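J.: Provided below for reference: sequence and predicted model.
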Amino acid sequence: MASIIKNRDIVNDDWSVVRAAEDGALPTVSELPAGKVIVPLVLWQTEREALVAARGATEIGVWLAPDSEPADIAGDFDELALIAVDFPVFRDGRGYSIGRLLRERYGYKGELRAIGDVLRDQVRLMFRCGFDAFAVRADKDINDALKAFDDFTVQYQGAVDDPSPLFRRRAAQAGVDKVPA
């Protein structure tokens, strides 16, 4: 069984990511593997009722591509066990924005997983953007990727994990009431 980083710990991953075939064809609901599945957004949009009827909300997750619109899934949070965001290549950073939008604009509170080309260099920043689970690329050492959380002890800018920038945190510690924006 594969492992993932979840909530800063290495755990067994009991989810299967469903992808389209090489010709672009998506599986039918009856062709999905047994157990918990993370399906592409387009499959969720076309087969939502059948997926929920067949699996229930505890065994269905949806993954978003870099060009997906998070608003398209905002009304479905209660029907999903998790949302994953695909990072198809290291240089495609649109998933970071999707993570922040899901957490900050749409208020998603469930598991937010990074899948695809997830590397150690990205894990800390993905966490700051709201991700709490990471399916590290299979050819990389997950134990090494876990160490990314300890690379930096102070962040200058605000993010999902700590919205207050460093200058405001220091001003609050010093007891200063008014800090210029």
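T.: Good, I have the coordinates.
J.: drop to CA atoms for contacts and neighbour counts, all remaining ones
T.: OK.
J.: right, and the helix or strand after the longest helix belonging to the chain?
T.: Counting residues, the longest helix in the chain under DSSP state H turns out to be helix 41-55. The C-terminal neighbour of helix 41-55 among helices and strands, as given by DSSP states H and E, is strand 60-64.
J.: What is that following strand packed up against?
T.: Packing contacts for strand 60-64, counted by 3 or more C-alpha pairs under 8 Å, 6 or more residues apart in numbering; DSSP states H and E, involve strand 36-40, helix 41-55, strand 82-87.
J.: I'd like the ones you listed laid out as a markdown table, including mean neighbour count and distance to residue 175.
T.: Formatted as a markdown table, those follow (neighbours: other C-alpha atoms under 10 Å; distance: least, C-alpha to C-alpha, whole Å):
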| stretch | mean neighbour count | distance to residue 175 |
| --- | --- | --- |
| strand 36-40 | 22 | 47 |
| helix 41-55 | 15 | 47 |
| strand 82-87 | 24 | 40 |
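J.: let's bring in a second model and compare:
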Amino acid sequence: MPDVLRADGLHQDEWTLSRDEEALPQARPAIVPLALWQASADREGLAPWLPSDTVLDAELMATLGECPLIAIDFPAFTDGRGYTMARLMRERVGFKGDIRAIGDVLIDQLYYLRRCGFDSFALRDDQDVDDALRAFQSFSVHYQTGVDQNEALFERRLRERSA
């Protein structure tokens, strides 16, 4: 089985990624295209991967909220729509499952992807795992809010001064 990166290291991945848009894979658990996942009568052991142009309306977000894992595809590292999708799932739905970044995922993105709610990362093949693990520690202070910090730095400082 291939490995998947998390902030605490490389882990064996139990999920198989299938990009086949016509048929469900025999092996489960599997990550499948969103349309195929939606059309499936039996979603046991299936998780959807969302293309970057997915519109997350309230109905879809509620349905996705029941999944153990959601994969969000980055067709190019310059496509930032996946960041928004992860943050919406965390903040609006309170999604507690695994959100995975797949596709053109580079080391430079990891720190920010994690701040937006991603838990696991399928790095592009040419990326170094040791460099990737160091990337999670790139910054020690967060100025802005994120799913991991709901107060901006100035708000934290004001609160600390008034205490």
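T.: Yep, it's here. If you're wondering where the values come from, they're calculated on a predicted model, not measured in any experiment.
J.: quick one: TM-score?
T.: Scored against TM-score structural alignment, normalised by the length of the second structure, the superposed chains reach a TM-score of 0.91; 162 aligned residues with a C-alpha RMSD of 1.6 Å.
J.: which residues of the second structure fall in strands?
T.: Taking DSSP state E as the criterion, the second structure carries its strands at 3-6, 9-12, 16-17, 30-33, 46-50, 69-74, 98-103, 120-121.
J.: Out of those, the one nearest residue 130 of the second structure is which?
T.: Residue 130 of the second structure lies closest to strand 9-12 among these, at 8.9 Å (C-alpha to C-alpha).
J.: mean deviation of the closest one from the first structure?
T.: Following the fit onto the first structure, the mean deviation recorded for strand 9-12 of the second structure is 1.3 Å by mean C-alpha distance after the TM-score superposition for the first structure.
J.: Please compute how far that strand lies from its chain's middle.
T.: 15 Å (C-alpha atoms, centre = their mean, to the nearest Å).
J.: Could you tell me where that strand falls in the first structure?
T.: The aligned range for strand 9-12 of the second structure in the first structure is 9-12, by TM-score structural alignment.
J.: Which residues are in contact with residue 119 of the second structure?
T.: 6, 7, 98, 99, 100 (C-alpha atoms under 8 Å, 6 or more residues apart in numbering).
J.: again, 7 Å this time
T.: Neighbouring residues of residue 119 of the second structure by C-alpha atoms under 7 Å, 6 or more residues apart in numbering: 6, 98, 99, 100.
J.: Could you dump those into a markdown table with neighbour count and distance to residue 80 of the second structure added?
T.: Output for these, formatted as a markdown table (neighbours: other C-alpha atoms under 10 Å; distance: C-alpha to C-alpha, whole Å):
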| residue | neighbour count | distance to residue 80 of the second structure |
| --- | --- | --- |
| 6 | 19 | 20 |
| 98 | 15 | 19 |
| 99 | 27 | 15 |
| 100 | 23 | 14 |
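J.: quick one: which of these is nearest residue 142 of the second structure?
T.: residue 6 (19.8 Å).
J.: What separation is there between the aligned residue in the second structure for residue 96 of the first structure and residue 153 of the second structure?
T.: Correspondence of residue 96 of the first structure to the second structure, assessed by TM-score structural alignment: residue 83. For residue 83 of the second structure, the distance to residue 153 of the second structure equals 21 Å [C-alpha to C-alpha, to the nearest Å].
J.: Those two: who's more crowded?
T.: Just comparing residue 83 of the second structure and residue 153: by other C-alpha atoms under 10 Å the higher neighbour count belongs to residue 83, 21 against 15.
J.: so what's that one closest to, chain neighbours aside?
T.: residue 116 (5.9 Å; C-alpha to C-alpha, 6 or more residues apart in numbering).
J.: From residue 1 of the second structure, how far out is that neighbour?
T.: Taken as C-alpha to C-alpha, the span from residue 116 of the second structure to residue 1 of the second structure is 27 Å.
J.: So those two - more neighbours on which side?
T.: Between residue 116 of the second structure and residue 1, residue 116 has the larger neighbour count (other C-alpha under 10 Å), namely 24 against 9.
J.: what residue of the first structure takes the place of that one?
T.: In the first structure, residue 116 of the second structure lands on residue 129 (TM-score structural alignment).
J.: Touching stretch 10-20 of the first structure from outside, list them.
T.: So stretch 10-20 of the first structure is contacted by 1, 2, 3, 4, 5, 26, 36, 37, 38, 39, 40 (C-alpha under 7 Å, 6+ apart).
J.: One more: stretch 122-141 of the second structure?
T.: 4-5, 7, 9, 101-107, 110-111.
J.: Distance check, the aligned partner of residue 32 of the second structure in the first structure against residue 81 of the first structure.
T.: Under the alignment (TM-score structural alignment), residue 32 of the second structure pairs with residue 39 of the first structure. Residue 39 of the first structure sits 12 Å away from residue 81 of the first structure, going by C-alpha to C-alpha.
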